[in-house]
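**Q** Mind looking at a prediction? Sequence and model below.
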Amino acid sequence: MPSPLTHDDPRAIGPYRPVARLGTGGMGTVYLARTAGGRTVALKTMHARIASDPAFRTRFRLETDAARVVGERYGAGVVAADVRAETPWLATEYVLGPPLDEAVELCGPLPEATVRALGAALCGALGQLHASDVVHRDLKPSNVLVTAYGPKVIDFGIARAAGDEHLTRVGVAVGTPAFMSPEQAAGQEHSAAGDVFALAGLLVFAAAGHPPFGHGQAADLLYRVQYAEPDLTGVPDALVPVLAQCLDKNPFRRPTTGRLAAQLHDGTGEFADHLPDALLADIGHRATEVWQFTPRRLPAPADAPDTAATAAPARWTRRRLLFTGAG
């Protein structure tokens, strides 16, 4: 959910005005932002401390390219981007729907019909990526947004071309341990079949309320992903053999996204028809909440350096900054 801006968050990024924070991570911060005309977007920026690193800039560019590949049907549509800016940024549509982990927290384990429709739609998203030789590599509940029209896959920060090892080192596991493929956990090549493994883990979470290899320290999770059998407790009986095949340790025995989609759902009905009432109500609430949010900026801590003053345009006086810094 949106949170207030901090005192040192930028007042403008390209043509966009940040109005709230949506989240922050190792690569950058995501803002709820608006244009002068009122269009609302999710605006991802790179942290200034890494913006001068060519490797991080390349990764940000590839993330932008992958978001364009998946498109607005299966992802947050790209509105604009400037990967060459001093602080690179990417503006996408603001998706009106909760992340899957929040949906499960709200509703509990989702009905089988919901899981099947969700899985089939995500097969379409991954199939579109794989057709362009791109693998996501970090498919997990927080990276799937559930809307009334279908799920949208986001956060392509570690996506890359299949077979490309330039941005990672062989022998180093990159991703989220609870939803990694065994080959990814071992630091080996993560192919399209690895995304299928992660998708199955995500669907186990949606259907049963827990990831297939449990919780715990990263090292324990990486071991269980590679050597333990998945815990399918709570998964509907009809889904168990389908998901178990996707969670096979051998990537060559996993189904393709096209085959998996056919096993999950016949494509009939609107996606919203398969969603629980509580989830539909939450989606509707978010659609109105985004316009009710009042922009707020937290004041600088008393002992913080006056970073706003040093970053401000020369025409702004220090006195004016002191009176507007908490606005």
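**A** Arrived safely, thanks for sending.
**Q** For the rest of this, base every contact and every neighbour count on C-alpha atoms.
**A** Noted.
**Q** And the helices in the stretch 51-200 of the chain?
**A** Here the stretch 51-200 of the chain has its helices, by DSSP state H, counting those that start in this stretch, at 54-74, 100-107, 112-131, 182-185, 192-208.
**Q** Check which helices and strands the fourth one sits against.
**A** Think helix 182-185. Here helix 182-185 touches helix 192-208, helix 218-227, going by 3 or more Cα pairs under 8 Å, 6 or more residues apart in numbering; DSSP states H and E.
**Q** next up, a second structure to put side by side with the first:
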Amino acid sequence: MPSFHSYRRGLKSSIAAALLTLLALNSQAQQPAQLRVQPLTLPRELASPDNQFSGLFVSQKRLFLLSESRLLDPDKPEGKLYTISLPDLDRKLTDTAYVLPYRKYHLAGLELLKDKITAAGQVYEGLEAMLVDDSMVYFAVETATASPNCYLLQGQLQDSAVVMNPDFLVSLAKPTAADGSRIYNAGFEALLQNKRSLTALFEYNSFPAGNFAYPFDKLRAGSISPGKPVGIQPLPFRITDVTATRKNRFTALNYFFRGDDDQAYRPAQTDPNTALVKPGDAYRSYCRLIELRYRGNTYHWQPLAEFPAEYMTYNWEGIAAYKRGYFVINDKYTPQKPYRSTLLFVQPARR
């Protein structure tokens, strides 16, 4: 018969082994899920870096692709978006040789709205987000860092153009740091529809004093009225686009660029998220999908899945939920030249 001491040693060993097993299982559970990636080759015009795509949206059995529309060419300024039908994208997912057909829409009247923004003393930098509501299309305008306001615009979708409403120019004041400074290169990068309201999400959501989403109630005749800001759980890095998935649930692109100009987006060294963007002595670019849930008048978030290493340094700017995955697109920046716009269909891998 074993002695009491040998029994106790055996019990300790068993408990220790069980704890190690639990720790190992917990460690595996903490590992971020990976995205399964399927690239979708774009036609030359759509892959051109001149588009600098900044948003995606699925509506009316079409995928809408928003060009940043910076209007830099004085001889031929052009605001535009494109659409690809979802049946054509379904075919592309199974037939990689299929060449995607597309339609182009001119944003008629965008130049006049840019002039109004300039006259107000702001510096227009481009369109950063889009929301399609039946025939109405809403856009978020980003301005230069020094400009205190961003803007919402609205247009009517027609056969070959989106006719911009010249009287719809809604200013959005940028939230500032405690010392009154503005966050570098930050605007309202995402628009979402929650019930009947349009909500704008600021790119930066790490203000110690509180972070907010900005809803607008959509009224008749296409007008909107600002509502009371609602809270967002503090969130590291950037939000660069968002897409609705289920009632009160959304998926967002959560992106970090390692450049020195973006130091405002670096989490504190004591923040666990630092390990994601600084695994060693230097920062790295990083991108993941997060889930936003709206409850208790606040948007809460949790990690969903991260991009594979070879896609981490793409500047992902657009996301649209489709079936059990998402279309995502970068603006133009890739790990190396020649730059191009890249469309992916991604799905979180099941564990």
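**A** That came through fine. Since the model is a prediction, treat every value here as computed from it, not as a measurement.
**Q** And the TM-score, once the two are fitted together?
**A** Remark: TM-score between the superposed chains equals 0.26 [TM-score structural alignment, normalised by the length of the first structure]; 136 aligned residues with a Cα RMSD of 5.9 Å.
**Q** Include distance to Ala309 of the first structure and mean neighbour count when you put the helices and strands packed on helix 182-185 of the first structure into TSV, please.
**A** Converted to TSV, those look like this (distance: least, Cα to Cα, whole Å; neighbours: other Cα atoms under 10 Å):
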stretch	distance to Ala309 of the first structure	mean neighbour count
helix 192-208	45	26
helix 218-227	41	17
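**Q** and those helices as JSON lines, adding distance to Leu90 of the first structure?
**A** Listed next are these as JSON lines, based on distance: least, Cα to Cα, whole Å:
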{"stretch": "helix 192-208", "distance to Leu90 of the first structure": "24"}
{"stretch": "helix 218-227", "distance to Leu90 of the first structure": "30"}
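**Q** closest one to Val115 of the first structure among these?
**A** Closest of those to Val115 of the first structure is helix 192-208, at 6.2 Å (criterion: Cα to Cα).
**Q** packing partners for the closest one?
**A** helix 100-107, helix 112-131, helix 182-185, helix 240-246.
**Q** Would you tell me which one of the ones you listed is buried the most?
**A** Greatest average neighbour count among those goes to helix 182-185 (a mean of 25), per mean count of other Cα atoms under 10 Å.
**Q** before we move on, the earlier item: got the helices of the stretch 51-200 of the first structure as a markdown table, with distance to Pro18 of the first structure columns?
**A** Below are the helices of the stretch 51-200 of the first structure laid out as a markdown table (distance: least, Cα to Cα, whole Å):
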| stretch | distance to Pro18 of the first structure |
| --- | --- |
| helix 54-74 | 19 |
| helix 100-107 | 24 |
| helix 112-131 | 29 |
| helix 182-185 | 36 |
| helix 192-208 | 31 |
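**Q** and Thr92 of the first structure, which of these is closest to it?
**A** Proximity to Thr92 of the first structure (Cα to Cα) singles out helix 54-74 among the helices of the stretch 51-200 of the first structure, at 8.9 Å.
**Q** what's that closest one packed up against?
**A** strand 78-82, helix 112-131, strand 150-153, strand 160-161.
**Q** Nearest to Gln292 of the first structure among the ones you listed would be which one?
**A** Between Gln292 of the first structure and those, the tightest spacing by Cα to Cα is seen for strand 78-82, at 22.6 Å.
**Q** circling back: of the helices and strands packed on helix 192-208 of the first structure, give the one that comes closest to Arg319 of the first structure.
**A** Minimum separation from Arg319 of the first structure across those (Cα to Cα) falls at helix 100-107, 43.5 Å.
**Q** Point out the other helices and strands that the closest one packs with.
**A** strand 144-147, helix 192-208, helix 277-292.
**Q** Looking at those, spot the one closest to Leu322 of the first structure.
**A** Closest among those, using Cα to Cα: helix 277-292, at 27.7 Å.
**Q** For the helices and strands packed on helix 54-74 of the first structure, give me CSV that also has distance to Ala66 of the first structure.
**A** Formatted as CSV, these follow (distance: least, Cα to Cα, whole Å):
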stretch, distance to Ala66 of the first structure
strand 78-82, 10
helix 112-131, 8
strand 150-153, 11
strand 160-161, 8
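**Q** so which of the ones you listed comes closest to Gly201 of the first structure?
**A** The nearest among those, by Cα to Cα, is helix 112-131 at 10.8 Å.
**Q** quick check: angle from the closest one to helix 54-74?
**A** On the basis of axes from the mean of the first three to the mean of the last three Cα atoms, to 10 degrees, helix 112-131 of the first structure is oriented at 130 degrees to helix 54-74.
**Q** Show the secondary-structure elements that helix 112-131 of the first structure is packed against.
**A** helix 54-74, strand 150-153, helix 192-208, helix 257-264.
**Q** wait, doesn't Arg21 of the first structure sit right on Tyr31?
**A** Yes - between Arg21 of the first structure and Tyr31 there is a contact at 4.5 Å, judged by Cα atoms under 8 Å.
**Q** The two: which is more packed in?
**A** Neighbours per residue (other Cα atoms under 10 Å) separate Arg21 of the first structure from Tyr31, with Tyr31 holding more: 27 against 22.
**Q** Pull the contacting residues for that one.
**A** Each residue near Tyr31 of the first structure by Cα atoms under 8 Å, 6 or more residues apart in numbering is listed here: Pro18, Val19, Ala20, Arg21, Leu22, Gly23, Ala42, Leu43, Lys44.
**Q** Wasn't it part of a strand?
**A** Yes - assessed with DSSP: H, G, I helix; E, B strand; the rest coil, Tyr31 of the first structure lies in a strand.
**Q** So which of the contacts of Tyr31 of the first structure is the closest to Ala200 of the first structure?
**A** Gly23 (26.0 Å).
**Q** you'd agree the closest one is up against Thr29?
**A** Yes - Gly23 of the first structure is in contact with Thr29 according to Cα under 8 Å; the separation is 5.9 Å.
**Q** right, so of the helices and strands packed on helix 112-131 of the first structure, which gets closest to Ala80 of the first structure?
**A** With Cα to Cα as the measure, helix 54-74 is the member of these nearest Ala80 of the first structure (9.6 Å).
**Q** What helix or strand is Ala129 of the second structure located in?
**A** Following DSSP states H and E, the helix or strand that holds Ala129 of the second structure is strand 124-133.
**Q** Could you identify the helix or strand that succeeds that strand?
**A** Next in sequence after strand 124-133 of the second structure, counting helices and strands by DSSP H and E, comes strand 136-143.
**Q** counting contacts, what elements does that next one pack onto?
**A** Where contact means 3+ Cα pairs under 8 Å, 6+ apart, strand 136-143 of the second structure is packed against strand 124-133, strand 149-157, strand 188-194.
**Q** The same query, at a cut-off of 10 Å, please.
**A** helix 110-119, strand 124-133, strand 149-157, strand 161-173, strand 188-194 (3 or more Cα pairs under 10 Å, 6 or more residues apart in numbering; DSSP states H and E).
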